[in-house]
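Trainee: Sequence first, then the predicted structure:
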Amino acid sequence: MATPFITDTFLLQNKFAEELYFNYAEKQPIIDYHNHLPPAEIATNKAFDTITQLWIGGDHYKWRAMRTWGIDEKYITGTAPDDEKFAAWAKTLPHTLRNPLFHWTQLELKRYFGIDAYLNESNAKEMYTAINEKLKLPEYTTQGLLTQMNVEMLCTTEDPIDTLEHHQVLANGTFKTKVSTAFRPDKAVLIENENYNDYLGQLEKAAGITINTYNDLKDALLKRLEFFHENGCRISDLGFNQLPFESFTDAEVSVIFEKRRSGNGLTVLEADKFKTALLLFLCEEYANRGWVQQFHLGALRNNNARMHRLLGADTGWDSIGDYAQATTLSNFLNALDGKDKLAKTILYNLNPADNELFATMCGNFNDGSARGKVQYGSGWWFLDQKDGIIKQLNALSNMGLLSAFVGMLTDSRSFLSFPRHEYFRRVLCNLLGQEMESGELPQDTAWVGSMVSDICYRNAKQYFEF
């Protein structure tokens, strides 16, 4: 029998941390306001045949680790049978010590399956069989897994052309977890993309509008935005290297759009003028409807051209970028604020060198109209591990108000990722507990604990108005 690794006091290093976690954090429902879960699998209450399908498929965190350990791609995204892929992950896991994957994996085994044993090459076959048997039970369907984790609300991410048919099924069904969506218009904005005109063809069909001019494009996006709003959407999202900002005139933007629509290439300046114009238009519309807008900035994507050609995007070939963020981000937010059209906004950075930059940028545009109107978002992607979480919490605390923070999200494609909320809550409680013990914070658990409950649940509930 293995000695449990995930104990009750995991990551909690003193009595104050324990009191904060068990009395104020642990039992709070989860609001996961940004993820990439497939809504079709939630609506159909999908059951999984194997733990490989549920746990390893689509998880580029695991894929990168397996490649680093010398696992052949056949056992990662390739044609190997599920049991062999699981065995390959089990072979890799013991070598992930000090990588967050080790903590996350043990948390997931413990919370979903009651397993204390360390997964490794020698017990992989036995564990694979035992877990697959459990997957036959109703609590291991997609809806069952979300219910197990006390997920009150989650928000997936959809392109403007999406039919939202699965969200409609869920809205009219009996599943207690509220499932919403975020409007993600990146493909309509990134005019320099090679397949941009092909995408506009899809947008035409979805909107029922022929797109010949820039005004046609705005009309089509507005129609889709209204459709999303009618279906309960109140959040938008955008994932860019950096926010563009260039001065433009409507006449210039119209000419740029028609040039691209005709199949011609654009200069960088032309593309940035167009993107600035269209994004400002969309963001004003978000503000008009009381939406929350999210900006995920700083990823350097698809670095490995050879593997991108073979496997496509989102398969583990992205990294942290070192883009200049401050000036264009400031100008963009200022343009919206100048018209009093700046919606509630969450800013996420991927480069930790930009932590204080982003934290202070938020303070420039908090105008008292809403608590934490402009938020410095949680540690994202490569920064959602213990060190990244602590650095984000420290930057936010030093430059703004931690007490107004809307907390953690998974940003995940995995139905087994929700213990990351527990991971965040334990890190948060331990950070505060250590400062209570040292006398840096009052040794008043009710006072500090109320802030913990706000960060873990109540702030998000209020901010997103769920």
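Mentor: Perfect, I can see it now.
Trainee: From now on I want contacts and neighbour counts done on CA atoms only, so please keep to that.
Mentor: Noted.
Trainee: how many neighbours does residue 167 have?
Mentor: Look at residue 167: counted by other Cα atoms under 10 Å, it has 22 neighbours.
Trainee: tell me the contacts of it?
Mentor: When contacts are counted by Cα atoms under 8 Å, 6 or more residues apart in numbering, residue 167 touches 39, 43, 179-181, 231.
Trainee: Which secondary structure state does the residue lying closest to residue 274 once chain neighbours are set aside sit in?
Mentor: Nearest-residue entry for residue 274: residue 253, 5.5 Å, with adjacent residues in sequence omitted and distances by Cα to Cα, 6 or more residues apart in numbering. Taken by DSSP: H, G, I helix; E, B strand; the rest coil, the conformation at residue 253 corresponds to helix.
Trainee: In addition, the following structure is provided for comparison:
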Amino acid sequence: MAFSDKITFMGPDFLLENEPARRLYHEHAAAMPICDYHSHLSPQEIAGNVQFDNLTELWLKGDHYKWRAMRIAGIDERRITGDASDRERFQAWAETVPHCLGNPLYHWTHLELRHPLGIENTLLSPATAEEIWITARERLATPQLSAQGILKRFTVRTVCTTDDPVDSLELHRRHAQSGAAPAMLPTFRADAVLKIGEPGFVDYLGELERASGVAIRGYDDLLAALYQRLEHFAVHGCCLSDHSLEKPVFVAPPSTAELDRLIERRRQGRALGSDESASFTTAVLLWLGREYARRGWVMQLHLGALRSLSQRGLAEIGANSGFDAIGDVTYADPLAAILDALDRERALPRTVVYNLNPRDNEMLASLVGSFASDGIPGKLQFGAAWWFNDQRDGIERQLVTQMNFGLLRHFVGMLTDSRSLLSFSRHDYFRRIFCQMLGAQIQRGELPDDLDRIGELVRAVCYDNVQRYLFER
């Protein structure tokens, strides 16, 4: 059976199903630069302008989205994260890709091959793997596809890495001094210091002591050490923090003497009760929030992940390896209490809140809107579709919720949240979905047929808003 109006797979108008959408994308969204305000990219790769030898080095090492898909497809772990050669591991991914039809990985894979690698009109499969492997290696050997070259091809202006408070940030310093593009800014992620009940807490205090030069004997010492690290990050251009709160908690902070006692008990190897741990976490998070507000930094909160569910996988491979899931905890009350405690002191920083369970979209979007204040457009943000949600359905759900409960005009847009330099294609994926949604609303008469006005909205969400949000004080 022949089709009279055949559509090319992932052609120039991929995901753009009407004329307004096509014009919004091609005339407004496509050429906008990128400010990737949350990623897990390697500062070493960027600062060192690494030249990758092959697609496995660039594409598969560290990408737990692909690792997870390969496991589901029945690929042996040796060919995913084990001692198989780079070529064998790439072949394993090529075997998996045809099984990804209907999964966003199928689209992302071919977007990434097309741009910036320029491999078009060839679908990745076991039969084409050798051709794509050879072509990619040839192109990756050119200066245009070094780490910084790839970022340039994606028109990335700013990339924000995710960094522990004990990090020296030496790579960020060297990169800034080199004057190379894009700008690479650190993000202050102090998760370990919040988790007083975790087995590694005491060891982490030792790392923090060495990095800060502050002997930590009590709570005030801990704050002094964190203050020194905040100052260090500020010198290196930091303007964001980030926290992963699997389940937000709020217990009224106890006295300094009690917090001293909790630290000492942990140093002695003794366990704390859940309320004791929660009171410590609350105290430290509120102190950090005040510091972020004082410095004009943005606070990011990632909520609701179930991490490292396979204990065998965690032991054999490590964290962030594809053994995670969407949690189903409820957290409206403690999250509201955290934000309100800071707001009552007029110390609530600009905040982006991401949820992993789409069930919570409306709750979270309505909650953050309750703290709009201080004449700051979009001061609190219902963050972009995150992790398991950064596919078409999840992006559309997030955008619809944003439209219904907030002001889309002030949304700070998409990010990669990725360890792969090729994942910047997700910005293009988002922009196409976004323009399609707006174009469809124009066609239905739900938005005015004013492409200049709607185009301004598109440019704001793609780039302009996040620039203002991060860098205008």
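Mentor: On my side now, so go ahead. Just so we're clear, the structure is a prediction, and the values are computed from it rather than from any experiment.
Trainee: which of the contacts of residue 167 of structure 1 has the most neighbours?
Mentor: Among those, residue 181 has more neighbours than the rest - 27 neighbours, counting by other Cα under 10 Å.
Trainee: what does residue 287 of structure 2 align to in structure 1?
Mentor: For residue 287 of structure 2, the equivalent position in structure 1 is taken to be residue 281, counting by TM-score structural alignment.
Trainee: coming back round to it: need the contacts of residue 167 of structure 1 in a markdown table (columns: distance to residue 350 of structure 1 and secondary structure).
Mentor: Converted to a markdown table, the contacts of residue 167 of structure 1 look like this (distance: Cα to Cα, whole Å; DSSP: H, G, I helix; E, B strand; the rest coil):
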| residue | distance to residue 350 of structure 1 | secondary structure |
| --- | --- | --- |
| 39 | 26 | helix |
| 43 | 32 | helix |
| 179 | 26 | strand |
| 180 | 25 | strand |
| 181 | 23 | strand |
| 231 | 31 | coil |
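Trainee: closest to residue 87 of structure 1 among those residues?
Mentor: When the contacts of residue 167 of structure 1 are compared for distance to residue 87 of structure 1 (Cα to Cα), residue 39 wins out at 28.7 Å.
Trainee: which one is the aligned residue in structure 2 for the closest one nearest to, not counting chain neighbours?
Mentor: Taking TM-score structural alignment as the alignment basis, one finds that residue 39 of structure 1 is matched in structure 2 by residue 43. Nearest residue to residue 43 of structure 2, sequence neighbours excluded (Cα to Cα, 6+ apart): residue 171, at 6.2 Å.
Trainee: What lines up with that neighbour in structure 1?
Mentor: Taking TM-score structural alignment as the alignment basis, one finds that residue 171 of structure 2 is matched in structure 1 by residue 166.
Trainee: can you check residue 319 of structure 2 too?
Mentor: Residue 319 of structure 2 maps onto residue 313 in structure 1, by TM-score structural alignment.
Trainee: what number of residues lie near that match?
Mentor: Using other Cα under 10 Å: residue 313 of structure 1 sits among 13 other residues.
Trainee: how far away is it from residue 20 of structure 1?
Mentor: As judged by Cα to Cα, to the nearest Å, residue 313 of structure 1 and residue 20 of structure 1 stand 41 Å apart.
Trainee: re the thing from before, mind telling me what element the residue nearest to residue 43 of structure 2 is part of?
Mentor: Using DSSP states H and E, the element containing residue 171 of structure 2 is helix 170-178.
Trainee: Tell me the buried residues in that helix?
Mentor: Along helix 170-178 of structure 2, these residues count as buried under the neighbour rule (16 or more other Cα atoms under 10 Å): 171-173, 175-176.
Trainee: right, and residue 41 of structure 1 touches residue 142 too?
Mentor: Yes. Between residue 41 of structure 1 and residue 142 there is a contact at 6.7 Å, judged by Cα atoms under 8 Å.
Trainee: any residues in contact with both of the two?
Mentor: Where contact means Cα under 8 Å, 6+ apart, no residue is in contact with each of residue 41 of structure 1 and residue 142.
Trainee: between these two, who's got more neighbours?
Mentor: A side-by-side neighbour count of residue 41 of structure 1 and residue 142, using other Cα under 10 Å, places residue 142 first with 23 against 15.
Trainee: Identify the residue of structure 2 aligned to the more buried one.
Mentor: With TM-score structural alignment as the criterion, residue 142 of structure 1 pairs with residue 147.
Trainee: Distance-wise, check that match relative to residue 352 of structure 2.
Mentor: Summarising the geometry, the distance separating residue 147 of structure 2 from residue 352 of structure 2, computed by Cα to Cα, is 28 Å.
Trainee: Mean deviation, the biggest strand by length in structure 1 versus structure 2?
Mentor: The strand of greatest length in structure 1, counted in residues with DSSP state E as the criterion, is given as strand 151-158. On the superposed models, the aligned residues of structure 2 are on average 0.4 Å from strand 151-158 of structure 1, with distances taken as mean Cα distance after the TM-score superposition for structure 1.
Trainee: Centroid-nearest residue for structure 2?
Mentor: Note on structure 2: the residue nearest the mean C-alpha position is residue 417, at 2.4 Å, using Cα atoms, centre = their mean.
Trainee: For residue 300 of structure 2, pull up the helix or strand it's in.
Mentor: Residue 300 of structure 2 belongs to strand 298-303, assigned by DSSP H and E.
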